[in-house]
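>>> next one to model:
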Amino acid sequence: MHQIRRVAMLSLHTSPLDQPGGGDAGGMNVYVRALALELAATGVAVDIYTRRTSPDQPETVALDSLVSVHHIVAGPFGKVSKEALPELITEMADAVADHVSALPGEPVRVIHSHYWVSGMAGILVAKRLDLPLVHTMHTMARVKNQHLPQGQSAEPGVREDGEQHIVAAATRLIANTTAEAAELERHYDGCEQRIDVVSPGVDLKIFKPAFRDRSRQDLGIAPGSFHVVFAGRLQRLKGPHVLVKAAAILRAQRPDINLQLSFLGSRSGSDKYDLQALIEERGLQDSATIYPPVEASKLADWYRSASVVAVPSSSESFGLVALEAQACGTPVIATNVGGLPRAVSDGRTGLLVEGRSPQLWAEAIASLHDFSETRIDMGRAASVFAGSFGWEQTAAHTVLSYDLALTYQYIAPPGC
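Predicted coordinates:
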């Protein structure tokens, strides 16, 4: 029996109640919500803290009998950019600590922060309440800056410094992959003995390989088209423009491919990235369409309607979209960066592309179009591969990290 009965999760810059695919909502929102619900299934109560952005938001929303989302008041109502959030760290930490201290029933034993803003607040909360801090980076400034796409601003120094402080102060660090663990050690002098590798999961009850023809028909995907789906925030980091440019190359070089592109997402925050303008500039209005983000069950239909799902990111700590798509029996083409080589088995469940050259992406798309039997075999292998990434495993390994945090709260583990 594990030691943990209750944990406080900090997701201060974005709420697990938000729709992924737009603004600041993405894979981390899915991660926090799914992990909390799976922890609850093992008997662990989870109190999630996020910043209140509207006076109309209830103080608490129950996701489950053991999972509550608390909206704490810090700063003005309304959205605050991630760049401005550091100014509110102390105020957010005080609000969280006050609320945790007043919780009735089973006491919180561990603070688990997500993303660097929450990590900085988590340090203050953990110190005030004398609790261990477990932190999950999700993304890291120094890694993103190392793979910075042209035209995108570098992550600020205050974030790099904050992440360095978190790595030094956290009791345990959770990395999505061994590659991310190595990046924590290389870029932030992270102690190997304090890093736990825990793979994210996928909801296998929703994302499953069923009714592919029906999904295509219901979504209006033209018969005979080679349908490529992108799901995520429409920003340069995620690379939807790579697909548009690759599609323009294919139109010129391979007019026999009846290519149809579907982009599910919206712009991220203040990002001026205009994908629609690029689509029109390349004359692809008849084959490339942007749709708003959709909830999970509808997203699964989109994945099943796809011939392939594309993840042309310049940096990914893991790539939940790749895993969800494969769970639906759809092969994935992804950039060979970050955690994507862990999420996609190259040549077996999809293809990994070196870099984001539109020509290379065009060739990868064309190869899966031309070898349809290979693509079908990849889809079958993809669903089997993704089946080993259930959230119950993520929760079980996370609990082990919590237990280690309690064990080493006041002493460093051997080797550190």
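
>>> only C-alpha atoms for contact and neighbour calcs from this point on.
Will do.

>>> host element of Phe230?
strand 226-231 (DSSP states H and E).

>>> now the element after that strand, going C-ward?
Per DSSP H and E, the first helix or strand lying C-terminal to strand 226-231 is helix 240-253.

>>> to compare against the first, here's another:
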Amino acid sequence: MLLQLAAAVGLRPLPGDGVLRLAREGSRRVRHAAWLLLARYGRRWGKRLRSVEPADAYERLLLEALCHEPRTGARHPLPSSGLLVAQSMLMGRFDRPGEGLSGGLSVLLDSVGEALASTDGIAGVLTVVTACRPDLEADPVLLRRRSPGHWILRLPVDSDRPTGPQDIGEHREALAWWATRLMSTLGRRLDVLHVRYADDGSLALAEAARRVGAGMVFTATPDPHRQMSERLDHPDVDPDQVRLDLHRVYLADRLADRADRVVGIAGRGGTAELLHHFPQLSRRYGAGRLSAPPEGVAPYEPQPEAAKRCGFLIDRIGGTAGSADESRRTVLLSVGRLHPVKQQDVLVRAWIESGCHRESVLVLVGGSTRGPDRQESLIRDRIHAVTRGNPEARGRLLLLPALSNADVRSLERTLADPAGRFRARYVCPSAKEEFGLAVLEAMEAGMVVAGPERGGVPHYLDDGVNGLLLDTSTSHALGQGLRRLLDLDDGAAETMARRAQHLVRTRYSAAAMAQALAGHYADVASRG
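The predicted model follows:
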């Protein structure tokens, strides 16, 4: 840590020979920190690093970045006019939504990045992600054009797996260094960086933005402050969890303090809950004046291959539903990464306890089958435990791995078709959703939707009008909500679905979100 701090601010606390000895003989983390510091001692010392033999892809890239200009791999130069903005997703793999820590944010940033790139005044968009050692071994290119005006910038992480909230703090200074180094070699200045999560990675990017002279926008949410408040109401508080919550509160407050502009995600009652947890924002912007740009979904574009795969999935669901002579069976669909906060295990328990399994098929989409992480395995084990003694429920439960966004949206449209084989409903059982992009996508597809009453879903879902709100705090309460969802007659469900679809298509588009954000970015950049 001391070596990293010295390198970050340009101090020389040791003789060059002493740093060189650490650069060659220290543990892996000490060695890397000594490399960063030695490069600060001038070219004579930096040349000594050229004789170091790298052990893997991460070390090759680090030594290359220290001794030469890093080879980003970009074949298309970044435009020189207009604003260059960056947005971040530092946990999970960007191209694999629904697996591990990759959820709706990757879908959101992909669609908003595309929309921003075609918005007036925006020259280009960088989506900043991380790449662990196996990812770097498979693909060492750090900057690649995803589409005209939209690039993916990968920050190397010295880890054998994607980082999570528990361990990303170990890489904070290294991430700040990498972001500063790569953003400084783009060929033009970065104007604005937008971070969305209160984690150590976001604070690392905030520091990098300061170092390269870029403005910063932060999206604040009621959590972690809300979670901290609720946890302290329980007598059996886990001290380790409180420590993590306090750290996240600290990070959120630091990010809000450093940001040139803070925007929020609206919940029930707008941004009132957010301002309750961030009183400094009330003083900064005035009560009720914190901006909450609507998040949105990209227009649906049919994909021929997705349609073929959808047909296969529909056949699988049909096989689970039973024989063709049965009356049209209801399908409950839920899409999301397998994680305790998403509560798929609670949903299965509620489905069984309420008796809904006798008249519906439950289809869960999410998680990786190639290499599930600990959280995914935990949820799968809990689901198997719940259904172990109930062969009827087990036979009507279909667990599908994460699908591409195109496949999910194709499946939702097919299930929503009134002339289709099934009477379909969408359910989101999460403990809370700050916004709920998957819910919006199901609404846009024409499905009647039920989502959690905690978080941001009530901002756009009006109970009994364009969907249902669920109490997801216990399996019993969730089961009552499922019963209410199944008991909706087709006429009422069709009316709700139609209203929901109209709302999303008119107010929650990726283009509208990009337009609102572009205004914030232009204002931040103009202030210098």
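
>>> where does the TM-score land?
Their TM-score after superposition, calculated using TM-score structural alignment, normalised by the length of the first structure, is reported as 0.86; 399 aligned residues with a Cα RMSD of 2.9 Å.

>>> what sits up against the strand holding Phe230 of the first structure?
Residues outside strand 226-231 of the first structure that contact it (Cα atoms under 8 Å, 6 or more residues apart in numbering) are 21, 221, 240, 257-265, 293, 302-303, 305-311, 321, 369.

>>> let's see that with 7 Å instead.
By Cα atoms under 7 Å, 6 or more residues apart in numbering, the list of residues contacting strand 226-231 of the first structure from outside reads 21, 257-265, 306-311, 321.

>>> what sits closest to Gly104 of the second structure if chain neighbours are left out?
Spatially, and ignoring its direct neighbours in sequence, Gly104 of the second structure is nearest to Leu437 (5.8 Å; Cα to Cα, 6 or more residues apart in numbering).

>>> neighbours around whatever residue of the first structure lines up with the one you found, how many?
In the first structure, the residue equivalent to Leu437 of the second structure is Leu320, according to TM-score structural alignment. Other residues within reach of Leu320 of the first structure, judged by other Cα atoms under 10 Å, total 22.

>>> and Gly355 of the first structure, by the same measure?
Around Gly355 of the first structure there are 16 other residues, counting by other Cα under 10 Å.

>>> also Asp64 of the first structure?
Residues within reach of Asp64 of the first structure, counting by other Cα under 10 Å, total 14.

>>> tell me the residue in the second structure aligned with it.
So Asp64 of the first structure corresponds to Ser147, using TM-score structural alignment.

>>> so where do the helices sit in the stretch 1-150 of the first structure?
27-41, 89-102, 116-129, 141-146 (DSSP state H, counting those that start in this stretch).

>>> could you say which of those is packed most deeply?
Among those, helix 116-129 has the highest mean neighbour count (mean count of other Cα atoms under 10 Å), at a mean of 23.

>>> and the angle from it to helix 89-102?
Taking axes from the mean of the first three to the mean of the last three Cα atoms, to 10 degrees, helix 116-129 of the first structure and helix 89-102 form an angle of 50 degrees between their directions.

>>> what are the contacting residues of helix 116-129 of the first structure?
With Cα under 7 Å, 6+ apart, helix 116-129 of the first structure has contacts from 10-12, 86, 89-90, 92-93, 97, 111, 113, 132-133, 135, 137, 162-163, 166, 169.

>>> next step: the residues you listed restricted to strands.
Under the assignment DSSP state E, the contacts of helix 116-129 of the first structure contribute 10, 111, 113, 133, 135 to strands.

>>> for those, which two are the farthest from each other?
Greatest spatial distance among those (Cα to Cα): Leu10 and Leu133, at 10.6 Å.

>>> buried residues in stretch 240-256 of the first structure?
Within stretch 240-256 of the first structure, the residues that count as buried by 16 or more other Cα atoms under 10 Å are 240-251.

>>> likewise stretch 353-370 of the second structure?
For stretch 353-370 of the second structure, by 16+ other Cα under 10 Å, it's 354, 356-357, 360-368.

>>> now swap in stretch 115-129 of the second structure and tell me
For stretch 115-129 of the second structure, by 16+ other Cα under 10 Å, it's 115-118, 121-129.

>>> next, format those as JSON lines and append distance to Leu105 of the second structure.
Formatted as JSON lines, those follow (distance: Cα to Cα, whole Å):
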{"residue": "Ala115", "distance to Leu105 of the second structure": "15"}
{"residue": "Leu116", "distance to Leu105 of the second structure": "15"}
{"residue": "Ala117", "distance to Leu105 of the second structure": "18"}
{"residue": "Ser118", "distance to Leu105 of the second structure": "20"}
{"residue": "Gly121", "distance to Leu105 of the second structure": "24"}
{"residue": "Ile122", "distance to Leu105 of the second structure": "21"}
{"residue": "Ala123", "distance to Leu105 of the second structure": "22"}
{"residue": "Gly124", "distance to Leu105 of the second structure": "19"}
{"residue": "Val125", "distance to Leu105 of the second structure": "16"}
{"residue": "Leu126", "distance to Leu105 of the second structure": "15"}
{"residue": "Thr127", "distance to Leu105 of the second structure": "11"}
{"residue": "Val128", "distance to Leu105 of the second structure": "12"}
{"residue": "Val129", "distance to Leu105 of the second structure": "12"}
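
>>> Leu136 of the second structure: which of the residues you listed is nearest?
Using Cα to Cα, Val129 comes nearest to Leu136 of the second structure of those, at 12.3 Å.
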